[in-house]
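Enquirer: Sequence and predicted structure, then a few things I'm wondering about:
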Amino acid sequence: MPEPIDKIAWLHLHNGQILSTRSHGKDRYYLPGGKRETGETDQQTLLREIAEELTVALDPASLEYAGTFEAPAHGHPAGVLVRMTCYYARYTGTLQPAAEIAEIVWLSYRHRAQVSAVDQLIFDWLQGQGMLAE
C-alpha cells in the first residue's frame, strides 16, 4: 500500500459556507491548501500554499488544528489515499485566485457531491458540528 498523499488545508467558514477552490482543468472543488514540500512543517506548508493560491497571508499566531481526514484520492489509482490535515486561521489581504486556481467559491453542505472524497468527509464533520449550512 503506497503512503497517503500528505496535504494541508485551510478551513475558512463564513455564514455557514466554506471557502473552496477549483483548479484549472479540474471538475471538482477542493479546500484551499496543498502538498507539503520536503522538510516543511504544517504551518509552513499552509502559509506558503495559501499565499500562492489565494494571494492572502494567514496569521501564523491564529492557526488552530481542526482535524485530520483520510479518503481515496480523487483522480488517482484505486488504493491511493489522501490524508488532509486541516487548520482554521485568520487572514489579511483580498482573496483572489492565483497560480493553478481558476475560481474561488463559497459552498454549503448541499454542494457536497461537487467536492473530492476527503472534502466530503470534512463537509460531513463540519455539518455535524453545526458549522456548515444545509
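Expert: Alright, I've got the coordinates. Numbers count the residues shown, from 1 in each chain.
Enquirer: C-alpha from now on. contacts and neighbour counts both.
Expert: OK.
Enquirer: so what does the helix or strand that contains Met84 touch, helix or strand wise?
Expert: Per DSSP states H and E, Met84 falls inside strand 81-88. Contacts of strand 81-88 with other secondary structure elements, assessed using 3 or more C-alpha pairs under 8 Å, 6 or more residues apart in numbering; DSSP states H and E, are made with strand 5-10, strand 64-72, helix 117-128.
Enquirer: rerun that using 7 Å as the cut-off
Expert: Judged by 3 or more C-alpha pairs under 7 Å, 6 or more residues apart in numbering; DSSP states H and E, the packing partners of strand 81-88 are strand 5-10, strand 64-72.
Enquirer: Could you report the neighbour count for the spatially closest residue to Ala9 that is not a sequence neighbour?
Expert: The shortest distance from Ala9 to any residue that is not its chain neighbour, by C-alpha to C-alpha, 6 or more residues apart in numbering, is 4.3 Å, and that residue is Gly33. The number of residues packed around Gly33, counting by other C-alpha atoms under 10 Å, is 27.
Enquirer: one more structure, for comparison:
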Amino acid sequence: MADLDVVAWVRVVDGRLLTVRSRGRDLLYLPGGKREPGEDDWSALSREVREELGVELDRASFRGLGVIRAPAHDQPDHTHARMACFTASYRGSIAASGEVDEYLYVAPADRHLLAPASESALDLAMEHGLLS
C-alpha cells in the first residue's frame, strides 16, 4: 500500500506547536493535508492552511524542515503518512474553518494528544530547535 502523501505547516509560538482537530477526529494533527494532482509543496500547503485556518502563508519565508514517515491515524492497518513539513510566516488571523473544529497550541508534554505523524513532526521541530 502506498504512503499517504501529505504536507504540514510547523508553526511554533511561545514553545507550543500549532495543531488542529478535524471534525470527528480524536487526535490532533498539524495544519495541512493531502496534495491534489499536480500540486507542488507550496501550492498544496498554502491551499490547505487557507482552507483550515483562513490565513495566507508567506511564500518568501516558506522553508522545508524535513520529511517524516509514520503510521497514518484513522486509516487501514499498515497505512503510513509521508509528511513533508514546512515553516512559513503568515498574514491574517488564525480561525478554525472548513473541516477543522478547533486549533490548539500544544507543548511537547502534550504529545499523547497527537496523531502519530504529528508526534514525529513535533520531534522534528525539537531537533531543529524550534521547541524544547
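Expert: Looks like it arrived, so ask away. Remember, predicted model here, so these are calculated numbers, not experimental data.
Enquirer: quick one: TM-score?
Expert: Once superposed, the chains reach a TM-score of 0.96 (TM-score structural alignment, normalised by the length of the second structure), with 132 aligned residues with a C-alpha RMSD of 1.0 Å.
Enquirer: returning to that earlier point: next secondary structure element downstream of the strand holding Met84 of the first structure?
Expert: Per DSSP H and E, the first helix or strand lying C-terminal to strand 81-88 of the first structure is strand 91-92.
Enquirer: Read off where that following strand ends up in the second structure.
Expert: Under TM-score structural alignment, the counterpart of strand 91-92 of the first structure in the second structure spans residues 90-91.
Enquirer: What residues does the residue nearest to Ala9 of the first structure make contact with?
Expert: Contacts of Gly33 of the first structure were listed using C-alpha atoms under 7 Å, 6 or more residues apart in numbering, and they are Ile8, Ala9, Trp10, Leu46, Glu49, Ile50.
Enquirer: do the same with Asp5 of the second structure
Expert: The contact partners of Asp5 of the second structure, taken as C-alpha under 7 Å, 6+ apart, are Lys34, Arg35, Ala81, Arg82, Met83.
Enquirer: and which of these is nearest to Ser97 of the second structure?
Expert: Ser97 of the second structure has its nearest neighbour among these in Lys34, at 16.9 Å by C-alpha to C-alpha.
Enquirer: That closest one - how many residues pack around it?
Expert: The number of residues near Lys34 of the second structure, taken as other C-alpha under 10 Å, comes to 17.
Enquirer: Equivalent analysis for Ile5 of the first structure, please.
Expert: Every residue meeting other C-alpha under 10 Å relative to Ile5 of the first structure is counted, giving 16.
Enquirer: cool, and the one 10 residues further on?
Expert: Asn15 of the first structure has 10 neighbouring residues, counting by other C-alpha under 10 Å.
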